[in-house]
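*Asks:* got a sequence here, can you model it:
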Amino acid sequence: MSRPYAEVIGDPIAHSKSPLIHRFWLDRLKIEADYRATHVAADALGVYFDERRRDRDWRGCNITVPHKEAALMHVPDPGGIRQTIGAINTVFRDETGELAGTNTDAAGFWSPISALDLRDKPVAVVGAGGAARAVLFALARVGVGEVTILNRTPLKGAGLLAGFGLKGKVLPLDGPLPPAALLVNASTLGMTGQPPLHLDLGPLPDDAIVYDIVYSPLQTGLLQDADARGLDTIDGLEMLIGQAALAFELFFDAEPPRQHDDELRELLAR
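*Replies:* Sure, this is the predicted structure:
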């Protein structure tokens, strides 16, 4: 007997902890459904969405690297995400049963730092991909100060600054950090199987916060370096769980039981 399911897609995908999160919530709510991890190559995105569109048990998917921008070409964009963030991380069925793309990364990223006053404060962001778009969108909405983007391709970073109406500059990955109040790694550097991220954290003030959206490993080299300097840190599980909670409601029409977050974090950290 078939049952409803959602999934996460990417290339690679074996590292994803999304199935653990969604299955944890499904189990706590006693919902008869499943959540899977599915490898999808870049040249198979169109076929993937065509097949899932016809599968009535499929409730949607989360999207991870490297498909967050490319997926916009394959599903409707009713919320105008293309013109705002420019990348989607969630596809779901709307009330008519048609597919729709959205982005829960921005809200998931912002949730653990929402109490901070970052207005007019300098910020540094590593990366210029789909996740960085969500991060920059959130930062632009709260009116941060100068933004320094560190990226392999300076031209792409400059385009993002202009697109989000942010003032700042773009530096190569080995460029010097500014005295930023917040440093965000929005790249895959430091992820298991990816090159490490080496940054000199010396220029950061003592009250700076270092936020790494990578969650595999949970304690990245960047966070270890920040801890060694006595800086406050935020790990990738914060954003991962936050964005997953919003997607879960879209997939299963139920609010996830966030009162169990401590237990979930312990499970994810194993």
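*Asks:* going forward, measure contacts and count neighbours with C-alpha atoms only.
*Replies:* Fine.
*Asks:* so residue 67 lies in a helix, does it not?
*Replies:* No: the assignment for residue 67 is coil, going by DSSP: H, G, I helix; E, B strand; the rest coil, so no helix is present there.
*Asks:* hang on, residue 220 packs against residue 191?
*Replies:* Yes: counting by CA atoms under 8 Å, residue 220 touches residue 191, with 7.5 Å between them.
*Asks:* intersection of neighbour lists for those two?
*Replies:* Common neighbours of residue 220 and residue 191 are listed as residue 214 (criterion: CA atoms under 8 Å, 6 or more residues apart in numbering).
*Asks:* give the other helices and strands that the longest helix along the chain contacts.
*Replies:* Using DSSP state H, we find that the single longest helix of the chain is helix 236-252. Other elements packing on helix 236-252 under the criterion 3 or more CA pairs under 8 Å, 6 or more residues apart in numbering; DSSP states H and E are helix 18-29, strand 58-63, strand 90-93, helix 105-110.
*Asks:* how about the helices in the stretch 51-200 of the chain?
*Replies:* Ranges of helices within the stretch 51-200 of the chain are 105-110, 130-141, 154-163, based on DSSP state H, counting those that start in this stretch.
*Asks:* can you check which of the ones you listed gets nearest to residue 204?
*Replies:* Using CA to CA as the measure, helix 130-141 is the one of those that comes nearest residue 204, at 18.4 Å.
*Asks:* another for comparison:
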Amino acid sequence: MSHASQPSFAGSAAGRPYAEVIGDPISHSKSPLIHGFWLEKLGIAADYRATHVAPEDLPAFIEQRRTDPHWRGCNVTIPHKVAMLDLVEDPGGVRDSIGAMNTVVRREEGGLFGTNTDAAGFYGPIADLDLDGAPVAIVGAGGAARAVLFALSRMNVGKVTILNRSPLKGAALLSRFGLKGEALPLNARLPEAKLLVNTSALGMAGQPPLELDLLPLPPGAMVYDIVYAPLHTPLLDAAEARGLETIDGLEMLVGQAAAAFELFFGQPAPREHDGDLRELLIA
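*Replies:* Just a heads-up that it's a prediction; the model follows:
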């Protein structure tokens, strides 16, 4: 790519502090609504927006933001979570633990570092669920799956089954996180799992649907879909039709966003307003 064709990513128009979410695609993101809601509640004079960044433009984006003193950082979504590892500092050892970054933060003294708030965001809604020795099924083997498997590896779960287009990729993740189980093709029969988590983009607006037969799941199983656009995915509809408990994508989204918000803006997110925020997000 010649210098003349380098992409340009606009910075802070008003000289105000700002953060953003980057991805490809990005128009579906609810992160600007979430962070904007919290900024308003706390009276913080800062901005948060969505920025489309194609994979080939990610290094140029980071280099431009590196020199912008108003930039506080960014949330990172599909497909940049693994590629980001090579572009910023990794003081917390994210590369060797989760292996994917979903948040980049600017240090006060300059320099950029990455972390991952997805694992905490995923864990929050199931913290009270007894998964000790319980079988779990995961759909997908991308950046979000890494955070989910990292969390599960610390919860003493039983056999973990990964369903993915590439079973080999799924098997590698099981080995990485020291989890016992197996990796199967995406169209394989579900195991009798106590928890089913969709970490893939299947079912998201503009993506193919996730077509799973939920009959093998036992009564009392939990179905957790991290897709949030649409909020009521066909997977969750099918689970509810079977009388199974469900967790939608807003739970993990808001949880991981809260951790990132404090890193960007130096104040805890006002979670006491979660009810109002949820109404805003589903409107």
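*Asks:* present the helices and strands packed on helix 236-252 of the first structure as a markdown table; the columns should include distance to residue 269 of the first structure and mean neighbour count.
*Replies:* Putting those into a markdown table (distance: least, CA to CA, whole Å; neighbours: other CA atoms under 10 Å) gives the following:
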| stretch | distance to residue 269 of the first structure | mean neighbour count |
| --- | --- | --- |
| helix 18-29 | 11 | 18 |
| strand 58-63 | 21 | 25 |
| strand 90-93 | 24 | 24 |
| helix 105-110 | 18 | 23 |
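*Asks:* wait, which of those is closest to residue 141 of the first structure?
*Replies:* Using CA to CA as the measure, helix 105-110 is the one of these that comes nearest residue 141 of the first structure, at 10.2 Å.
*Asks:* how much does that closest one stray from the second structure?
*Replies:* For helix 105-110 of the first structure, the mean deviation from the second structure after alignment is 0.2 Å (mean CA distance after the TM-score superposition for the first structure).
*Asks:* starting at the chain centroid, how far to that helix?
*Replies:* 7 Å (CA atoms, centre = their mean, to the nearest Å).
*Asks:* which bit of the second structure covers it?
*Replies:* Counterpart in the second structure of helix 105-110 of the first structure, with TM-score structural alignment as the criterion, is residues 118-123.
*Asks:* show residues contacting the matching stretch.
*Replies:* If you take CA under 8 Å, 6+ apart as the criterion, stretch 118-123 of the second structure is touched by 102, 144, 147-148, 150-151, 251-257.
*Asks:* could you rerun that using 10 Å?
*Replies:* Around stretch 118-123 of the second structure, the neighbours that count as contacts under CA atoms under 10 Å, 6 or more residues apart in numbering are 98, 100-103, 127, 129, 143-152, 155, 197, 224, 226, 249-260.
*Asks:* what's near enough to touch the counterpart of residue 59 of the second structure in the first structure?
*Replies:* With TM-score structural alignment as the criterion, residue 59 of the second structure lines up with residue 46 in the first structure. With contact set as CA under 10 Å, 6+ apart, residue 46 of the first structure has these partners: 70, 71, 73, 74, 75.
*Asks:* so what's the gap between the host helix or strand of residue 46 of the first structure and the chain middle?
*Replies:* Remark: residue 46 of the first structure resides in helix 45-54, with elements defined by DSSP states H and E. Going by CA atoms, centre = their mean, the spacing between the C-alpha centre of helix 45-54 of the first structure and its chain's C-alpha centre is 23 Å.
*Asks:* any idea of the angle that helix forms with strand 58-63?
*Replies:* Angular relation of helix 45-54 of the first structure and strand 58-63 on a 0 to 180 degree scale: 150 degrees, by axes from the mean of the first three to the mean of the last three CA atoms, to 10 degrees.
*Asks:* quick one: residue 120 of the first structure from residue 251 of the first structure, how far?
*Replies:* To residue 251 of the first structure, residue 120 of the first structure is 37 Å away according to CA to CA, to the nearest Å.
*Asks:* between those two, which has more neighbouring residues?
*Replies:* Neighbour tally, residue 120 of the first structure and residue 251, criterion other CA atoms under 10 Å: the higher count belongs to residue 251, 23 against 12.
*Asks:* what's the match for that one in the second structure?
*Replies:* Looking across to the second structure (by TM-score structural alignment), residue 251 of the first structure lines up with residue 264.
*Asks:* in contact with the closest residue to that match other than its chain neighbours, which residues?
*Replies:* Computed as CA to CA, 6 or more residues apart in numbering, the closest residue to residue 264 of the second structure that is not its neighbour in sequence is residue 72, at 5.3 Å. Residues touching residue 72 of the second structure, when contacts are defined by CA under 10 Å, 6+ apart, comprise 17-20, 46-48, 65-66, 104-108, 112, 261, 263-265.
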